[in-house]
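>>> Below is the structure, and that's it, no one-letter string:
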């Protein structure tokens, strides 16, 4: 299976529960940012995640309350760099105790100090390591030498210790897809459990011109779609066809909600138009109809998995053919 069976069944049960209640919008994933501190300053990252101020950090209780409030079956620990968070062990254990699934998103630099041997492997935790290319490219994006080699070392060590390891690669304007294919081949040799290839997304605070326009996303993801037939990519076939310009979906910004030291980020992970103190205020205040429509100019070039994979899932009920494709993709990879 492409995803462990318990993750798949939990996601299905989550959808059934909400369907029986008549809910058409509900979170699938909580993006939880415990702190605004990072040990890197990557070129494509949002500068507000680099404050390093002690007040820009959530307490453990606030993090766990956010997991409870959202009800999302998957919690993605991001930031900042979550392996810097002092209460990481208690946070992971608290989320697992709530029977949620964790994706620990990390650059990998501190895994051997704060995770391996500290947080035990668990079938509800996946370590997701950021890799934007081979050595020269990745170190350039991270603006530091040696980051790629450390990440590969941590992948190798994590697999040896029994952790579930996946990777996340952002496709930018200058990304060489031949290099990405070599990276996929290398990661397959290291037995990673999945690879996410995602279009580069532009935060409002990042002004650099290396993000993809919509037409450039289509071009590059036609090649990614070919790679998906050879490597264990975690994006659904339908999403990859959407990214390649072969089909259209409305956005589902409510499917991936974000909690930060500033509060609940609305309307979505990428656009921080307003922050809300409580989940209820956030959920009731955001104009979901407007953001689903993608009519806002800031949405034009966005084809992020966080906004559209849930749209793929919603669309399955209208297409038995896509439903069959999804089952084959997940169960008979």
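That came through, no problem. Since we're looking at a predicted model, the values are computed, not measured. Numbers count the residues shown, from 1 in each chain.
>>> only C-alpha atoms for contact and neighbour calcs from this point on.
Fine.
>>> Buried residues in stretch 153-168, which are they?
Neighbour-count burial for stretch 153-168 flags 154-156, 158, 163-168 (criterion: 16 or more other CA atoms under 10 Å).
>>> so how far is it from its chain's centroid?
Centre-to-centre, stretch 153-168 and its host chain are 17 Å apart (CA atoms, centre = their mean, to the nearest Å).
>>> Then stretch 95-102?
17 Å.
>>> contacting residues around that stretch?
For stretch 95-102, the external contacting residues (CA atoms under 8 Å, 6 or more residues apart in numbering) are 7, 64, 67, 72-77, 92, 124-126.
>>> re earlier: with distance to residue 325 and secondary structure as extra columns, can I get the buried residues of stretch 153-168 in TSV?
TSV is the format used below for these (distance: CA to CA, whole Å; DSSP: H, G, I helix; E, B strand; the rest coil):
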residue	distance to residue 325	secondary structure
154	34	helix
155	30	helix
156	32	helix
158	32	helix
163	29	coil
164	25	strand
165	25	strand
166	23	strand
167	24	strand
168	23	strand
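>>> check contacts around the residue nearest to residue 218 when sequence neighbours are not counted.
Excluding its sequence neighbours, the residue lying closest to residue 218 (CA to CA, 6 or more residues apart in numbering) is residue 244, at 3.9 Å. Neighbouring residues of residue 244 by CA under 8 Å, 6+ apart: 217-222, 225.
>>> Show me the two of these that sit farthest apart.
Farthest-apart pair in the contacts of residue 244 is 217 and 225; separation 11.6 Å (CA to CA).
>>> of these two, who's got more company?
Between residue 217 and residue 225, residue 217 has the larger neighbour count (other CA atoms under 10 Å), namely 24 against 20.
>>> The more buried one contacts residue 197, correct?
No - counting by CA atoms under 8 Å, residue 217 stays clear of residue 197, with 11.6 Å between them.
>>> what ranges do the helices span in the chain?
5-20, 60-70, 88-97, 111-114, 135-142, 147-161, 177-189, 214-227, 237-243, 279-285, 288-292, 305-315, 320-331 (DSSP state H).
>>> Presented hereafter is structure B, for comparison with structure A:
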């Protein structure tokens, strides 16, 4: 089996209990983020772009245990950031294992081999290693040469030491399905217990804004990868989620299925979107307007999402929601080859992209001419609305340059707009109250209501571990004083520098994570 029988039984009885209690919304896996800092700066990741003082912040073991007790899920995933950078991670993991929670510690494995002695093998602990494909593709995805070899060293060391090891593969536009299938072979040969695979989310803070998969292309890609499966492949995902990726099953998003707790609190509404924070799990479940999220809601931030954290719980919920769901799941488990002649043809005709050839950079003059041409066409031809399931590529986000800006705050509408921009900004701001007092720090939350008096922001002051609440009505001015950590580190610039350094004979080239200072 892809997971131990004891784990499958624990999860099944937990879900059945929720069904018997007629709970419409229930958590399945707690996404516990004890820190945000990382030792990689992956092209498609939008989770680690924060000021240095935020990246230095960590949850204590006690805070982690409290969140687990609040949530009550049988499984806990520990992403980040890189969990192995947390000095108390062994204590956190040991505490969760003692509580008989099935723990998946997500890691890029750069530090895994040298830290294995700090952990004990257990059926409750699995190292979920981030491996994005074969060597070349993985190294480009994580923007670090040699990353694959280090990660696989950690995988083999953990397997040899008797630990449960799974892998987590995230795919973006440019992924070669033939290479991904070979990657599956390599992971099975390395002795991993099972694999998880998912399309990447369109993080608007990620360095690479040009390689997000649209739903149509995702389904085509995963159909070609997951059809005609080899018997040796084992996946750590529900059969219904796998069919969803292949375009064989329609599921609706369950954002509450994998709630997230971090240094900011309980994240609204899910692991992927940051639309505010709650102080308790109950507040999270009660305060979020769930109908405003998910592809079916029409929310543009959810339009292209097919990610595991949004739909794995949906697959499990579908299985236990009816006899039909259970029958289809059992059938999928017994007949898991998914023979598909057309999928074989897709594989044979897939146009492979390569990282061996540098990107061609168009001179500015030519780019200007191209922009003018596009503008003329845009005026001449009306824009056609495209349904999410018809999109081949998901559009990225153009970052607004706000650093150094002091907006006018003469009306309530201007204050509301400025606070929304500040909430989205990945740098420090300085707020001056109407009484003349000022606070500089990271504005991590804003709560808005119909009445202006009910609106407030929450900020982590620079150099402090405390959090301050400031009502909108008290704000006299705001200046975007800190560096925007989500701007400037574009994937295109890195590729250009990569080939320049490669030509100069350099090795182990990478995008450097945010400098935290001394």
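Noted; the coordinates are in hand. Because the structure is predicted, anything quoted here is derived from the model rather than measured.
>>> re the thing from before, most neighbours among the contacts of stretch 95-102 of structure 1, which one?
That'd be residue 75 among the contacts of stretch 95-102 of structure 1, by other CA under 10 Å, with 27 neighbours.
>>> quick one: contacts for it?
29-32, 67, 95, 100-103.
>>> let's see it at 7 Å
Taking CA atoms under 7 Å, 6 or more residues apart in numbering as the criterion, residue 75 of structure 1 is in contact with 29-32, 100-103.
>>> now do residue 126 of structure 1
102-104, 164-166 are the contacts of residue 126 of structure 1 under CA under 7 Å, 6+ apart.
>>> Okay, the spatially most central residue of structure 2 and residue 223 of structure 2: tell me how far apart.
When CA atoms, centre = their mean is applied to structure 2, the residue found nearest the centroid is residue 272 (5.4 Å). Using CA to CA, to the nearest Å, residue 272 of structure 2 is found at 24 Å from residue 223 of structure 2.
>>> Residue 57 of structure 2 and residue 210 of structure 2, how far apart?
For residue 57 of structure 2 relative to residue 210 of structure 2 (CA to CA), the value is 31 Å.
>>> Residue 184 of structure 2 too?
When residue 184 of structure 2 is compared with residue 210 of structure 2 (using CA to CA), they lie 26 Å apart.
>>> same thing with residue 74 of structure 2?
37 Å.
>>> for residue 475 of structure 2, same thing?
37 Å.
>>> what do you get for residue 123 of structure 2?
In terms of CA to CA, residue 123 of structure 2 sits 40 Å off from residue 210 of structure 2.
>>> Residue 217 of structure 2 too?
Distance of residue 217 of structure 2 to residue 210 of structure 2, computed by CA to CA: 14 Å.
>>> same deal with residue 234 of structure 2?
With distances taken as CA to CA, residue 234 of structure 2 is found 31 Å from residue 210 of structure 2.
>>> Then residue 198 of structure 2?
Separation of residue 198 of structure 2 from residue 210 of structure 2 (CA to CA): 18 Å.
>>> Find the nearest non-adjacent residue to residue 144 of structure 1, please.
Per CA to CA, 6+ apart, closest to residue 144 of structure 1 is residue 40, 7.8 Å.
>>> Let me know whether that neighbour touches residue 139 as I believe.
No - Residue 40 of structure 1 is not in contact with residue 139 according to CA atoms under 7 Å; the separation is 10.6 Å.
>>> returning to what we had before: quick one: which of residue 184 and residue 210 of structure 2 has more around it?
Between residue 184 of structure 2 and residue 210, counted using other CA under 10 Å, residue 184 has the larger neighbour count: 24 against 18.
>>> Run a quick neighbour tally on the closest residue to that one other than its chain neighbours.
Closest residue to residue 184 of structure 2 apart from its sequence neighbours, by CA to CA, 6+ apart: residue 233 at 6.8 Å. Residues lying near residue 233 of structure 2 (other CA under 10 Å) number 17.
>>> Show me what residue 235 of structure 1 aligns to in structure 2.
Aligned by TM-score structural alignment, residue 235 of structure 1 pairs with residue 237 of structure 2.
>>> The nearest residue to its match once chain neighbours are set aside: how many residues sit nearby?
Leaving aside its sequence neighbours, residue 237 of structure 2 sits nearest to residue 196 (CA to CA, 6+ apart; 6.3 Å). Neighbours of residue 196 of structure 2 under the rule other CA under 10 Å: 20.
>>> Please report the distance of residue 196 of structure 2 from residue 312 of structure 2.
Separation of residue 196 of structure 2 from residue 312 of structure 2 (CA to CA): 11 Å.
>>> what is in contact with those two at once?
Counting by CA under 7 Å, 6+ apart, the residues touching both residue 196 of structure 2 and residue 312 are residue 237.
>>> just to revisit the earlier point, let me know whether the match of residue 235 of structure 1 touches residue 194 as I believe.
No - between residue 237 of structure 2 and residue 194 there is no contact under CA under 7 Å: 8.9 Å.
>>> where do the contact lists of those two overlap?
By CA under 7 Å, 6+ apart, no residue touches both residue 237 of structure 2 and residue 194.
>>> sorry, back to before: looking at the contacts of residue 75 of structure 1, which is nearest residue 279 of structure 1?
residue 30 (11.5 Å).
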